[in-house]
Structure formats: C-alpha cells, structure tokens
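> This is the structure alone, sequence omitted:
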C-alpha cells in the first residue's frame, strides 16, 4: 500500500527517509523551518513523488507524518496540526543542542513520551532514531535477506505500530516491535543498540544489555 507521508525536517534523516519512501512508491510532502523554496534541489532530486510545503502542509499531508527535527524544537510545532495523525518520532536528546529538559535528564519520560505529550492528539510511534542517515540507503535489503538489519519500533497503539512496521520493512529493514513508548529508552542515545548495524538476533541482545542512567 502506498500513501502520502509528511516529513517535518529536511536534515540528514529527513532527506534519507524521503528518498527511501519515494523509491518505495510513496509520495512525500517535506518541510523545514527555512521554507519550501529552500527544498527545491531536494525535491528535484526526488522527482514527481515529492513536494515541498510549509510545516503545516507537511503535518496535514497524510495519515503518517515523520517528525525529524531537533528535539528542542518539537514544542514549536502547533500540536493541533498533528491531531489524528500517526507521528513517527525519530528524535534523540542532545542537551548541548536541545537545552536541558528536566524530564529527560531524570528519565521520568523517554524521548518518545516527551514528544507524545506535546502531540497529545496524535498517535506517536518511535522509529528510525538509531540508524545513521547514510545507512538508510546503504543497509537496506529486500525482505527475507539473511542477516538483514533490524530496526526497533515502539508505540502504545498496536495498529499504528503495525503500520509503521510495515513501512520499515518496505524500505529495507526487519521491524522489531519493542513494546510501548515507555520501553523505548532501550534504544535511545548511548545505549548498546544505538547506531551500529545489528540483525534482529543481535539487536535483542543489545536491548537486554541496556541500562537506564538513573539505575546505574
């Protein structure tokens, strides 16, 4: 099934996902803080399935919307723009970039829960936060390929998790359902599974090794 996917953020991850989604047959509406004109070269590269829009247009382009901007900027997006959508949250917390966020510092919230709290009218699914941008193209393989790279998917809504898992598989990766958003700390920045290429079996081991800072 193909669809229109909004992408808020045109940095490395946003651009890489836009390429992967259009190759898979989806249409994308991509936006950034600098405005549609700044996206002309990327849209030309992506071809007829890609359109540049405002952040509001990307937010409302389809049922699926990727939010892939610095975590500290998430609150700048009016939450109502995403009401009723499935929001794919790719974000990671970097205090030097995002500023100190108390609930993330004391780990009373995961980054995904923090995003979900802002977009309270949306259904948030955590995905694509633990893969480098270049690997989205370089590591993609057809379904059934032995030792295919695995990516985690977390969410509190089973249907939304299935939808995003299907998208992950479609663009070249084994999707592993990790539980609810509260469990997504296992693949946040600095955890054993964050970054390198792992198969599903290897990633399960890395998830089991993860420890919260507050528990150390």
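Nice, I can see it. Because the structure is a prediction, the values reported are computed rather than measured. Residues are numbered from 1 along each chain as shown.
> For the rest of this, base every contact and every neighbour count on C-alpha atoms.
Noted.
> separation between residue 121 and residue 6?
In this view, residue 121 and residue 6 are 17 Å apart by CA to CA, to the nearest Å.
> If you count surrounding residues, which of the two has more?
The neighbour count for residue 121 versus residue 6, taken as other CA atoms under 10 Å, is higher for residue 6 (31 against 16).
> How is the more buried one assigned, secondary-structure-wise?
Applying DSSP: H, G, I helix; E, B strand; the rest coil to residue 6 yields a three-state assignment of strand.
> Just list the residues touching it, thanks.
By CA atoms under 8 Å, 6 or more residues apart in numbering, residue 6 lies in contact with 28, 29, 30, 57, 58, 59, 60, 61, 62, 64, 65, 66.
> Shouldn't residue 183 be within a helix?
Yes: Residue 183: assigned to a helix according to three-state DSSP.
> Assess the claim that it and residue 154 are in contact.
Yes: using CA atoms under 8 Å, residue 183 is in contact with residue 154, at 7.4 Å.
> which of the two has more neighbours?
A count of neighbours by other CA under 10 Å puts residue 154 above the other of residue 183 and residue 154, at 28 against 16.
> which helices and strands sit right next to the helix or strand hosting that one?
Secondary structure assignment for residue 154, by DSSP states H and E: strand 150-155. Contact analysis of strand 150-155 by 3 or more CA pairs under 8 Å, 6 or more residues apart in numbering; DSSP states H and E lists strand 123-126, helix 158-170, strand 174-179, helix 200-209 as its packing neighbours.
> one more structure, for comparison:
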C-alpha cells in the first residue's frame, strides 16, 4: 500500500518506521522540506522517500496527518478522492491556540480535519498512545499483553483499512464509533487517552 505521511515527529516518524517495516511504500514529509529528512529516508531504505507535504498527500492511498492541530488548515488538499486519512492529532490549547468550537465541545478536532478534506475519509487513530509505546510495544496477534488502539470514523471501509494497518504493526484496533461520538472517547481528558489497555479493557471502560 502507498502511504503518505504529513509530519515526521514522534508519532509520524514512528509510524513511518513501523509501516515501512511492514512492507508498505512510504512517502514522508514535514514542514521544513524533504532535505531535512534524508537521514530518515536512508534509515527507512527501499520503498521509502522524503517528499514535500503536497507530494505526500497526493501519493497515498492512505495519508497519515501528524501535525499540530493548530496547523491543520495547512494540510494539503491534494489528498486523493476517497483516500483514507488517519488523524493522529489532539487539541492542546496551550500549543494550538484557542478553538472556541472545541472549547465548547460543539465538534471534535478530527471533524475539523474532515471538513478541511471533504473528499477523503478521516479516521482518528494513534492519538491516545504514547510514541514510545507505539515504537517498542507491538506484539504478535493473540498475545495477552497486546495493547489496543482505539479508532473512530464515519466510513466503514476507511476504518477497516486503518484497523488492518494497526494489526500489522502489532496492536489491536478497537472501533469506538464515529468521528463525533467515538472521537470524544479517546481525546485528551478521557479514560482511554494515554491508557495502556488491552482490547478487552478498552471495551470494559466503554461499558461494552
């Protein structure tokens, strides 16, 4: 699968490494330009390349957005029609500035990104796990200590694509609902955020 990554920080860079190891073609970008990513490109090896954000957006059947929420409007709109966009972001007012619609809980951060990319299918994932856990704690299917990653989204096929990628890199996906209702279950300040839980423990916390 062709996967474009917009943002190469802790989460974006970690996902680039994990998805490349899983055999996917990866195009990784950041805000400073591909020349600043040559070391990562070399580390990832064949099947990976450093590109501009616009190129990463257009490259992917799946596009991972891992930039600060305050800059979500800078995400290129060159994302393909029907592409799956995985949103790893969280709203931190001290970093992102105030978003009155989020402060009033009228919407969620992923719904803002979905409105920015109406041609794509946004799935919220990887926002509730610490990057060190993501990098180091993948396990084989069926392992008793395999951690869960909650996902939410409004398109079932996009969620299946995301769930399959999560499984490939060593975690159990747990579908917690749509962008609005589900996203509110694993954003900052919720019982799932930053919690190292198995799939059964996630469902238990949600009363399912």
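Alright, I've got the coordinates. Everything quoted here is computed from the prediction, not taken from an experiment.
> that older thread, for the contacts of residue 6 of structure 1, which one is nearest residue 201 of structure 1?
residue 66 (27.0 Å; CA to CA).
> Give the aligned equivalent of the closest one in structure 2.
Here residue 66 of structure 1 is matched to residue 64 in structure 2, going by TM-score structural alignment.
> That match - that's part of a strand, no?
Yes: the assignment for residue 64 of structure 2 is a strand, going by three-state DSSP.
> Looking for the alignment partner of residue 16 of structure 1 in structure 2.
Superposed on structure 2 with TM-score structural alignment, residue 16 of structure 1 falls opposite residue 14.
> Can you check what angle separates the helix or strand containing that match from strand 2-6?
For residue 14 of structure 2, the element it lies in under DSSP H and E is helix 10-21. Between helix 10-21 of structure 2 and strand 2-6, the angle comes out at 160 degrees (axes from the mean of the first three to the mean of the last three CA atoms, to 10 degrees).
> Pull out the buried positions in helix 10-21 of structure 2.
Buried residues in helix 10-21 of structure 2, counted by 16 or more other CA atoms under 10 Å: 11, 12, 13, 14, 15, 16, 17, 18, 19, 20, 21.
> Contact partners for residue 84 of structure 1?
63, 121, 122, 123 are the contacts of residue 84 of structure 1 under CA under 8 Å, 6+ apart.
> cutoff 10 Å now
Taking CA atoms under 10 Å, 6 or more residues apart in numbering as the criterion, residue 84 of structure 1 is in contact with 60, 63, 64, 119, 120, 121, 122, 123.
> residue in structure 2 matching the fifth one?
Spelled out, that is residue 120 of structure 1. For residue 120 of structure 1, the residue aligned by TM-score structural alignment is residue 118.
> I'd say the match of residue 66 of structure 1 and residue 15 touch.
Yes: proximity of residue 64 of structure 2 to residue 15 meets the contact threshold set by CA atoms under 10 Å, at 8.6 Å.
> Report the set of residues contacting both of these two.
Counting by CA under 10 Å, 6+ apart, the common neighbours of residue 64 of structure 2 and residue 15 are 5, 8, 28, 126.
> So what's the residue count around the first one?
Spelled out, that is residue 5 of structure 2. When neighbours are defined as other CA under 10 Å, residue 5 of structure 2 has 31 of them.
> Contact partners for the aligned partner of it in structure 1?
Counting by TM-score structural alignment, residue 5 of structure 2 corresponds to residue 7 in structure 1. Residue 7 of structure 1 makes contacts with 14-15, 17-18, 28-32, 52-53, 55, 57-59, 61-62, 64-69, 87-88, as judged by CA under 10 Å, 6+ apart.
> try 8 Å this time
14, 18, 28, 29, 30, 31, 58, 59, 65, 66, 67, 68.
> ok, now how distant is the residue nearest the centre of structure 2 from residue 72 of structure 2?
For structure 2, the residue nearest the mean C-alpha position is residue 88 (3.3 Å; CA atoms, centre = their mean). Look at residue 88 of structure 2 and residue 72 of structure 2: by CA to CA, they are 11 Å apart.
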